[in-house]
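Trainee: Have a look at this prediction, sequence included:
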Amino acid sequence: MSVKFQALVVHKEEERFTMRIEQLTTHDLPEGEVLVRVHYSSVNYKDSLAATPAGNIVKTYPFVPGIDLAGEVVSSDDPRYKKGDAVIATSYDIGVSHFGGYSEYARIPAKWIVPLPEGLTLKEAMIIGTAGFTAALSVRRLQENHLSPEKGKVLVTGATGGVGSFAVSILSLLGYEVEAGTGKTAEAEYLQELGAAAVLSREQVYDGTGKALGKQKWAAAIDPVGGEPLSAVLSQIQYGGSVAVSGLTAGAQLPTTVFPFILRGINLLGIDSVYCPMETRLSVWQSLASDYKPANLESIVAQEINLEQLPDILPTLLSGQARGRTLVKLI
C-alpha cells in the first residue's frame, strides 16, 4: 500500500535549480528495510549545502535533503525493529545520496538506525542531532586522550553554532572551564547560560598573524571552524594537549607548521560523525541520554519550524546568521 505525504524536494536541471514542497508517495522512497514516520528533523550546515546549487553535496536529482531524522517505525523487514519503535537515523548517506529527513516518511537501511535511548524523547534527539552527536564525540575523543578538568581551560571555537553550543554545554556539565570563541560576542549571555566561563572574540583566538607557536593558553579545544583559525588554535595549546576538529566553516586549508606537534606534542584529532562505527555511535547516544545530556537542552533551540519554512531558513547557516539549533517538526 502506497502512502501520500509531503517532502522538501530539490531539483537541478542544467543551470536551473529549484527547491519546493512536493507530494510524494512511499513508492518514491529509496530502498531500505525500515519505513519511518518522521516526527522531527533539524537544520545542519550540510543541509544548507544540499539546498544550494553550488553546494557539491548532492550528486543526483530530484532529491530530499535532511541528514537527521527521528520518528516511529511504520514497517520493517528487519527483525530488530517493529512497528511503533522510536528510532534515530543520522549520518551515513542520509540527506546526501539517500533521501533524508525533510520528509514526512523516510525509508532507511536498518544498519543506519539507532534505537531511541531511554532518557531521550524524539524531539530531544533532534535538538541534539548530528551537531550534538559531533560535539559529544569530540568530548569523548578528548577524554580518551587524557583530558580532565584539572588539566586546564578548554576552548570551543564557533561556539554559537550547533556543534559549538553543545560542546560548551557538555564540557561545562562535566566540570570543565570552558572559553567560548565566537564572532558573535553579542551572544555572550547565551554562551554563559550554556556554561561558558569566558567569551572570547574571534580576534582573541586568531589575530591574523599566523604565528608558528604562541602562548600556551588551553589544555584542549573543540574546533568546528577549521582554516587559519584552527592553525592559530594549534599554536596555543598546552604541551601534550589535543584539538578535536570536525568542521571547515573557515576553510578546508590548514596553513600550519609542524612545531606544535614536534615541540609541544599536540594531538590533532579528526572527528567523523558520518561513518563513525555503530558500536561507538550507540555508546555516544547513550551518553547523550545520560551524563552528557545538557540540563538546558531547550535553550539551544533557536527556533522550531515546519517544512514550508525550510527554504527561507536553510541559507542562514551559509551566511553565518544561525545560532544554536533549528528544529524541524513534521508531525
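Mentor: Perfect, thanks for sending it. Residues are numbered from 1 along each chain as shown.
Trainee: rest of the way, CA atoms for contacts and neighbours
Mentor: Noted.
Trainee: Point me to the helix or strand that includes T18.
Mentor: For T18, the element it lies in under DSSP states H and E is strand 16-25.
Trainee: here's the one I want to compare it with:
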Amino acid sequence: MESFRGFRIDQEKGAIHARLETLRLEDLAPGSVVIRSHYSSANYKDALAATGKGKILRRFPLVGGIDVSGVVESSEDPRFHPGDKVLVTGYGLGSDHDGGYADYVRVPADWVVPVPEGLSLYDAMALGTAGFTAALAIQRMEDNGQKPDQGPILVTGATGGVGNLAIDMLAGLGYTVVALTGKREAAEDLKTLGASQILFRQTLEMGQHPLEKGQWGGAIDTVGGGILGWLTRTVLPWGSIASIGLAGGSELHTTVMPFILRGVSLLGISSVDCPMLLRQHIWQRLAADLRPRHLNQIVTGTVSLEELLPVFEAMLAGTHRGRTVVSIRGDEV
C-alpha cells in the first residue's frame, strides 16, 4: 500500500480538529498485525474524542475509532495470517493508539480477536464495543450468581447502543427486562427488543432513604450519577448492578447499607482492558446465546468516514438512538 484515508484528530492552538487525511503505514502507531479495515462503529467515546468534548485522547495527532473489523493484510505474529477475519475493540485503540477509522490499522497481535464463526465483519461492528460491553456486563452478573428468577433487570439509558443490546440479550436469556429512558417515543421499539415494562426518567420517584423498596433483581446502568445511587437503594437482596457509563454524572452518593444489609453487588464493567481469554469467550457468546435477535433493528444507520461528524453531534445532543456502523471498505468477505 502507498497511501490511504484516515479520520485523524489533532489539536491546534488548544482546539480539537478532526478530518480525513491521507496517511501512509509509517504514520500509524507500531504493531505486528496490519488489518485491512472493512467496518468500524460510532460510539459515545468516539464522539467525545473527535469533538474535544471529553479528554479521551492521550496523544495527538491520532486516528479515531475504538472499534474495527477487517481482514489481516500482514502479520509478524504466527497466530495470524493474511486473509484472517479479525476484530479489535478496547485496549488503547482510538485513545492512545491509532484507531479503526482508516483503511488500514496496525496493532499489537495481543489485541486481535478472530471473528467467531457465525458473525460477519459487519455483524462484529454492529455489536462493537457496545455489544461487547453489554455482554461483559451480563457475564459478570451471571458469574456473581444473577438468575432470571431473582426478579426483573432494569436497564438504564435504554435507547443507547449498550442499552438496546442489553435489553435484547437479557430477554433472549429469559430475564424479565424493564427499560428506563427519557424518550417516550421509543417505548414501542424497546418493547419490540424485549422490554416488558418502560419507565420514564421524567416521572421517576427515587426517594431519599438509605434503603428504598426493593424492586429489581439486578440492573445494567449506563447512566451513573443519581440513577446509580438510586439503584443501590432499590435492588433486591443479592442482586447485581453492572456499572458501565457516567453520562448522568461521575459521583456516586449512597451508603454501605445496600451492600451489608441486602448483599447488593456493584460490578464495574471495563471493556478496555478485559483479559483476552474472557474477551474471546464473550465474543464466542455474542455469536451464540448472546447474539441479539433484533440486531438489524438496533442498527439505525450505516455511514462513511465522511459522514461521521454529524453522527457525533447527535450523540452528544442526546438525539442519537441505537447503533451506527461505519463502512470503511463496505465490501463483505
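Mentor: Yes, it's here. These numbers were taken from a predicted model, which means no experiment stands behind them.
Trainee: and the strand holding T18 of the first structure, how far from the second structure on average?
Mentor: Its aligned residues in the second structure lie a mean 1.5 Å from strand 16-25 of the first structure after superposition (mean CA distance after the TM-score superposition for the first structure).
Trainee: Next SSE downstream of that strand?
Mentor: That would be, after strand 16-25 of the first structure and using DSSP H and E, strand 34-42.
Trainee: distance from that next one to the second structure after superposition?
Mentor: Superposing on the second structure and averaging over aligned pairs (mean CA distance after the TM-score superposition for the first structure), strand 34-42 of the first structure comes out at 0.4 Å.
Trainee: what sits up against that strand?
Mentor: By CA atoms under 8 Å, 6 or more residues apart in numbering, the residues outside strand 34-42 of the first structure that reach it are 66, 68-78, 81, 101-110, 122-123, 126-127, 129, 325-331.
Trainee: Just the angle for the longest helix anywhere in the second structure relative to strand 33-42, thanks.
Mentor: Longest helix in the second structure by number of residues (criterion: DSSP state H): helix 121-143. On the basis of axes from the mean of the first three to the mean of the last three CA atoms, to 10 degrees, helix 121-143 of the second structure is oriented at 80 degrees to strand 33-42.
Trainee: Run the chain-centre distance for helix 121-143 of the second structure.
Mentor: Its chain's C-alpha centre and that of helix 121-143 of the second structure lie 7 Å apart, by CA atoms, centre = their mean, to the nearest Å.
Trainee: That one against the first structure, how far on average?
Mentor: Mean deviation of helix 121-143 of the second structure relative to the first structure after superposition (mean CA distance after the TM-score superposition for the first structure): 0.6 Å.
Trainee: thinking in terms of the whole chain, how far from its middle is the strand holding T18 of the first structure?
Mentor: Centre-to-centre, strand 16-25 of the first structure and its host chain are 25 Å apart (CA atoms, centre = their mean).
Trainee: which SS class is the alignment partner in the first structure of R279 of the second structure?
Mentor: When the first structure is aligned by TM-score structural alignment, R279 of the second structure is paired with R281. Classification of R281 of the first structure by DSSP: H, G, I helix; E, B strand; the rest coil places it in helix.
Trainee: And for R281 of the first structure, the neighbour number?
Mentor: 17 (other CA atoms under 10 Å).
Trainee: next SSE after the longest helix of the second structure?
Mentor: Later in the chain than helix 121-143 of the second structure, the nearest helix or strand by DSSP H and E is strand 153-155.
Trainee: In the first structure, what stretch matches that next one?
Mentor: Using TM-score structural alignment, the residues of the first structure aligned to strand 153-155 of the second structure are 154-156.
Trainee: contacts for that stretch?
Mentor: Identification of contacts with stretch 154-156 of the first structure by CA under 8 Å, 6+ apart yields 164, 167-168, 176-181, 218-223.
Trainee: Now compare those residues and name the two farthest from each other.
Mentor: Greatest spatial distance in the contacts of stretch 154-156 of the first structure: G164 and A219, 17.0 Å, computed using CA to CA.
Trainee: the more surrounded of those two?
Mentor: Neighbour totals were compared for G164 of the first structure and A219, and G164 leads with 29 against 23 (other CA under 10 Å).
Trainee: residues touching the residue nearest the centre of the first structure, list them.
Mentor: Ranked by distance to the mean C-alpha position of the first structure (CA atoms, centre = their mean), the top residue is A131 at 1.9 Å. For A131 of the first structure, the contacting residues are 44, 162-163, 166, by CA under 8 Å, 6+ apart.
Trainee: now E228 of the first structure
Mentor: Shown in contact with E228 of the first structure (CA under 8 Å, 6+ apart): 206, 210, 250-251, 253-256.
Trainee: Just give me the match in the second structure for it.
Mentor: Aligning on TM-score structural alignment places E228 of the first structure opposite G226 in the second structure.
Trainee: Can you give the contact residues for the helix or strand hosting A221 of the first structure?
Mentor: A221 of the first structure is part of strand 218-223 when elements are defined by DSSP H and E. With contacts defined as CA under 8 Å, 6+ apart, strand 218-223 of the first structure is touched by 135, 138-139, 142, 147, 151-158, 164, 167, 230, 233, 236-239, 241-247.
Trainee: ok, 7 Å please
Mentor: If you take CA atoms under 7 Å, 6 or more residues apart in numbering as the criterion, strand 218-223 of the first structure is touched by 138, 151-157, 230, 236-238, 241-247.
Trainee: superposed on the second structure, where does that strand end up, distance-wise?
Mentor: Looks like 0.5 Å for strand 218-223 of the first structure (mean CA distance after the TM-score superposition for the first structure).
Trainee: Downstream of that strand, the next helix or strand is which one?
Mentor: helix 227-234.
Trainee: which is the next helix or strand following that next one?
Mentor: strand 237-245.
Trainee: Return the mean post-superposition distance for that next one against the second structure.
Mentor: Using mean CA distance after the TM-score superposition for the first structure, the mean distance for strand 237-245 of the first structure is 0.7 Å.
Trainee: In the second structure, which residue range corresponds to the helix or strand just after that strand?
Mentor: Going down the chain from strand 237-245 of the first structure, the next helix or strand is helix 259-264, by DSSP H and E. Using TM-score structural alignment, the residues of the second structure aligned to helix 259-264 of the first structure are 257-262.
Trainee: Cheers, nothing more for now.
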